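In: Quick one, fold the following:
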Amino acid sequence: MSQDFNQELTDDLRDEYDFDQMQGGVRGKYVQEYRQGTNLVLLEPDVAQAFPNDEAVNKALRLLMEITNRQQLS
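Out: Here you go, the predicted structure:
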């Protein structure tokens, strides 16, 4: 092992950080609220290549919605 890994870590935390009092944290406590506020969609690489930006994706989806609505009305 190199000497970098063998050196002791220095404690740079302030004295007022008392981790004994910081218990009971819940992982992902606000994940549902976060997901409701975002509309992030991951595209497969081949689809992303055809749609270089969000405007292109929105335009294509609106066109698809329009075609679908016209077909349902006929």
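
In: C-alpha only now, for contacts and for neighbours.
Out: Will do.

In: so residue 47 is in which element?
Out: If you go by DSSP states H and E, residue 47 is part of helix 45-50.

In: Just the buried residues of the helix or strand that that helix is followed by, please?
Out: Note on helix 45-50: by DSSP H and E, the next helix or strand toward the C-terminus is helix 54-73. Buried residues in helix 54-73, defined by neighbour count with 16 or more other CA atoms under 10 Å: none.

In: which helices and strands sit right next to helix 54-73?
Out: Applying 3 or more CA pairs under 8 Å, 6 or more residues apart in numbering; DSSP states H and E, we find helix 54-73 packed against no helix or strand.

In: I'd like the structure of this one too, to check against the first:
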Amino acid sequence: MIHVENVSKTFVLHQQNGVRLPVLQNASLKVNSGECVVLHGHSGSGKSTLLRSLYANYLPDEGHIHIRHADEWGRPGSGPRA
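Out: Presented below is the predicted three-dimensional model:
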């Protein structure tokens, strides 16, 4: 399960006189185990920033990200297929 709660991220453009560029503002998302989702949006809308925040490449300025991993290989019939 992935649970994103009110995540915000702003980048500071140091080479442009410290201009602040808000990329995510109070983004929330919940993806349950087994669900498949698509992130869709215009260029610059924060899709990559959200994904990079999920794997901790970027730390959010505000909000929380909760990820609970489940071992799918331990379930009967869920092993690799021949």
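
In: List the TM-score for the superposed pair.
Out: Here the superposed chains carry a TM-score of 0.22, computed using TM-score structural alignment, normalised by the length of the first structure; 33 aligned residues with a CA RMSD of 4.3 Å.

In: which other residues reach the helix holding residue 47 of the first structure?
Out: Residues outside helix 45-50 of the first structure that contact it (CA atoms under 8 Å, 6 or more residues apart in numbering): none are found.

In: Could you look up the SS state of residue 33 of the first structure?
Out: Secondary structure, DSSP: H, G, I helix; E, B strand; the rest coil: residue 33 of the first structure is helix.

In: Based on its surroundings, how many neighbours for it?
Out: Residues near residue 33 of the first structure, counting by other CA atoms under 10 Å, number 9.

In: Then residue 34 of the first structure?
Out: Using other CA under 10 Å, residue 34 of the first structure has 11 neighbouring residues.

In: again with residue 62 of the second structure
Out: Residue 62 of the second structure has 16 neighbours, counted by other CA under 10 Å.

In: Tell me who's in contact with it.
Out: Each residue near residue 62 of the second structure by CA under 8 Å, 6+ apart is listed here: 6-9.

In: you'd agree residue 29 of the second structure is in a helix?
Out: No. Going by three-state DSSP, the assignment for residue 29 of the second structure is strand, not a helix.

In: shouldn't it be in contact with residue 51?
Out: No. With contact defined as CA atoms under 8 Å, residue 29 of the second structure does not reach residue 51; the gap is 11.7 Å.
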